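Chemist: Build me a model from this:
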Amino acid sequence: MTSTLARPVPEASRPAETERPRGRPRLRALDGLRLVAALMVAAYHYGGRGGDVTTAWGSSPKEQFPTLHGYFAYGCLGVQVFFVISGFVICMSGWGRPLRSFFASRASRLLPAYWAAVLLVTAVFALPVVVHEAVSPSDALVNLTMLQQPLGADRVLGVCWTLWAEIRFYALFALCVVMPGATRRRVILFCAAWTMAAAIADAADEPLLDLVLMPEYAPFFIGGIGLYLLHRDREDAYAWGIVAVSWLTGQHHAVRDLWHAPGPDAFSHRSSFGIVLVVTLGFAAVAAVALGRLDRANWRWLTVAGALTYPFYLVHEHLGWVVIHGLHRGLGVGSAATFALTVAAMLLLAWLLNRCVEETLTPRIRAALSRVR
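Modeler: Alright, predicted model coming up:
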């Protein structure tokens, strides 16, 4: 898997991420939650990790944010929250939809802003004044397919690994649910089968099974699907069971993958309690939307927030580092102001991408791919 900066996106060109079945009200709180998850990831990339961002700041973010860097380190869990939201919205948008329409909605949603982000980051990184290393022209072209990871090419966008996970989820859901036709029974069987298969893949430690079944991320997608079933019927015992098992296995994978022992050489220490807490809050927030607890959060600006989330997520990391370098090291702006101005600049860029790219290309691509021949 988003302000007063932008006007509301016309209904016909709104991203498919926020589509809902006819007759159901728009879940604007979910749009806001998506932006919160994106800002969590941005906090991680700007102040919650080492590596390339150290070059941008001129020193470790630990020195820039002595207190906050430990909290920013948990921002990487925004990805898991995104996956829960994705499970919810993909089940919602794929229910009662033919395969052609589902494919058209996903492709038109993902590709325009992604292409623009790849071209923009490639162009910026090719500038002599930019400190970050650019990928080769061949690898940059491969990145336009979204298949750079399985093909072994260098990534232009650091966050695109999450899109590869999303694509695999879309493929599984399309083949097992959308193509035969979504029903409650079929969705429940899909969730149960994927949960069991992912556990077996984790035990087998077989690369091909890991690639297809994604045991470390499956619980979050499946949990989101279960939450959508609860959105349809909050008394569905099977749906409650799906959500519970997904939360239990999801927190296990998150702790196993993201916990590390404290030590003087560690950038920060994510405690197991902190990881479980963030995962739990993510599930709880989507559950609050699913169960109607946030229906009052129906402000129009949340729709704009949802529209900005995806382009912001794509461009914020690498281009954000360029902005940090220019503001903090070039102009001597303080750490806190640099952080805030960088987030604002990336939101503005996301707004431009939404207005100039997504609003133009998304409906055209969707119409072209949906056309019956």
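
Chemist: hey, let's count contacts and neighbours off CA atoms from now on
Modeler: Noted.

Chemist: if I pick V178, what's in contact with it?
Modeler: Residues in contact with V178 (CA atoms under 8 Å, 6 or more residues apart in numbering) are G94, W95, G96, R97, P98, L99, F102.

Chemist: count of neighbours near the last one?
Modeler: Using other CA atoms under 10 Å, the number of residues around F102 comes to 23.

Chemist: for the spatially closest residue to it that is not a sequence neighbour, what are its contacts?
Modeler: Counting by CA to CA, 6 or more residues apart in numbering, F102 lies nearest to G94, which is 6.0 Å off, once chain neighbours are set aside. The contact partners of G94, by CA under 8 Å, 6+ apart, come to F102, V178, A182.

Chemist: Now a PyMOL select for only the buried ones of the contacts of V178.
Modeler: Entered in PyMOL, the line below selects the buried ones among these, by 16 or more other CA atoms under 10 Å:
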select buried, resi 94+95+97+98+99+102
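
Chemist: how about the contacts of V178 in CSV, adding secondary structure and distance to L347?
Modeler: Listed next are the contacts of V178 as CSV, based on DSSP: H, G, I helix; E, B strand; the rest coil; distance: CA to CA, whole Å:
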residue, secondary structure, distance to L347
G94, helix, 29
W95, coil, 31
G96, coil, 34
R97, coil, 32
P98, coil, 34
L99, helix, 33
F102, helix, 28
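
Chemist: Please give the structure of this sequence too, so both can be compared:
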Amino acid sequence: MPSRVGEGKHAAASGGRRSRGGRLYVIDGIRLVAALMVAVHHYAGTWRVDQPGNAIWDRPVSEIMPTVFRLASYGWIGVEIFFVISGFVICMSCWGRTPRQFFVSRVIRLYPAYWFAVAFTTAVLIAVPGVWERLRLREVLLNLTMLQSGSAVPNVDGVYWTLWSELRFYLLFLVVVAMGLTYRRVVVFCCVWGAAAMLAPVSDLHLLELVANPDGAWYFIAGLALYLMHRFGQDLLLWGILAMAWLMGQLELGNRIEEVERVSGWRGSVVIFTAFLLFMVAVALGYTDRIRWKWLVTAGALTYPLYLIHYVAGTTLINRLRDTMDARLLVAVIIAGFLVLSWLVHRCVERPVSRLLKGGLDTSFARLRNAGNG
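Modeler: Take a look at the predicted model:
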């Protein structure tokens, strides 16, 4: 992706290198691995499924498949991996774009598969009751906006909580996109947002905590710093931001284990997260550029639909099929089935609906522009 003249001068002055451009295939693969980690965790590694008499397996999953449980109990870290990758990819895809292009790209990327997921999951809950509580129709309809968390309305599927973090990140980053992305502006954004995220929990200001998103901010910031390394080359400032993101991230990992997960250890979680960040450094510095396997593009396309549809529907299927085959085989079969469904969603829903949305939004923004000149 070509850089602007001023940005190229900064890269040269800082001793960095400019991004070679082109798709980073390895990131598509990482995204799918993260989605699979989360899926296996939800099926065989959560505190919920390890309780006696739980609605999914009926007995602790650690008794059914102890080795799988020990590994799957760390799969929740896939969400943190998603956040880091999101920071990297959003910065990369928005460079040189206008706010309108940024808005349109996010809408056509997020909503088509999400709308399908809301409808699909609701249909599963109607057809197979008894495992998860079904929301009222007005709550399901509000879920279609993806803004239900801002109205204190429950999610149709619990995994949607991450989308609320993503949306707040997009809204904040839109300010920088409107100003024009540069090395300096992205660095300042990282520092200001990071400071706000650190202060929010002790400020007793609900609005600041809502905007600063202290639970996820530093993961996105890590992704932004990594992209700047990729585009301009490494320097001490970027390493400092990344180190701060690691320090804040390891604290947040511990908090999440204590407050939510309760099935994995802090040390193991930090090891996995650190290994991932080091791998992303290798990606940012170009050590994985030779990996250009075309199938990774397809793998990346499956990630978002798989994440959206796997949890409630998958655990409901486990409830109905748990006595029909070996538990490990059942988990593998269900994941394989959802991968196939994810491919169909990508081909039959995301692609055509995205084209329609893009055409409609482009027309609408053109009308707004012309109306402003009239």
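
Chemist: Provide the TM-score value for the superposition.
Modeler: In this superposition the chains share a TM-score of 0.88, using TM-score structural alignment, normalised by the length of structure 1; 345 aligned residues with a CA RMSD of 2.0 Å.

Chemist: Quick one: map the residue nearest to F102 of structure 1 onto structure 2.
Modeler: Aligned by TM-score structural alignment, G94 of structure 1 pairs with C94 of structure 2.

Chemist: again with A367 of structure 1
Modeler: Checking TM-score structural alignment: A367 of structure 1 goes with G359.

Chemist: count of neighbours near that match?
Modeler: G359 of structure 2: 12 neighbours (other CA under 10 Å).

Chemist: helices or strands next to the helix or strand hosting L141 of structure 1 in the packing?
Modeler: Assigned by DSSP states H and E, L141 of structure 1 belongs to helix 137-143. Applying 3 or more CA pairs under 8 Å, 6 or more residues apart in numbering; DSSP states H and E, one finds that helix 137-143 of structure 1 contacts helix 99-125.

Chemist: Would you indicate which residues of the helix it packs on are buried?
Modeler: Neighbour-count burial for helix 99-125 of structure 1 [16+ other CA under 10 Å]: 99, 101-114, 116-119, 121-122, 124-125.

Chemist: can you pull out the strands in the stretch 101-250 of structure 1?
Modeler: Shown for the stretch 101-250 of structure 1, no strands are assigned by DSSP state E, counting those that start in this stretch.

Chemist: That one: helices as residue ranges?
Modeler: 137-143, 148-151, 160-173, 184-204, 207-213, 218-232, 237-258 (DSSP state H, counting those that start in this stretch).

Chemist: deepest of these, which one?
Modeler: Mean neighbour count (mean count of other CA atoms under 10 Å) peaks for helix 218-232 among the helices of the stretch 101-250 of structure 1, with a mean of 28.

Chemist: what's in contact with that one?
Modeler: 80-81, 83-92, 169, 184, 191, 194-195, 198, 236, 239-240, 242-247, 249-250, 283, 286-287, 290-292.

Chemist: what's the mean distance for that helix versus structure 2?
Modeler: The superposed helix 218-232 of structure 1 is, by mean CA distance after the TM-score superposition for structure 1, a mean 0.3 Å from where its aligned residues fall in structure 2.

Chemist: any idea which element the most centrally placed residue in structure 2 lies in?
Modeler: Centrality entry for structure 2: nearest residue to the mean C-alpha point is F82, 3.7 Å, by CA atoms, centre = their mean. Using DSSP H and E, F82 of structure 2 maps to helix 77-94.

Chemist: how far is that helix from where the chain is centred?
Modeler: 6 Å (CA atoms, centre = their mean, to the nearest Å).

Chemist: likewise stretch 148-165 of structure 2?
Modeler: Distance of stretch 148-165 of structure 2 from its chain centroid, counting by CA atoms, centre = their mean, is 14 Å.
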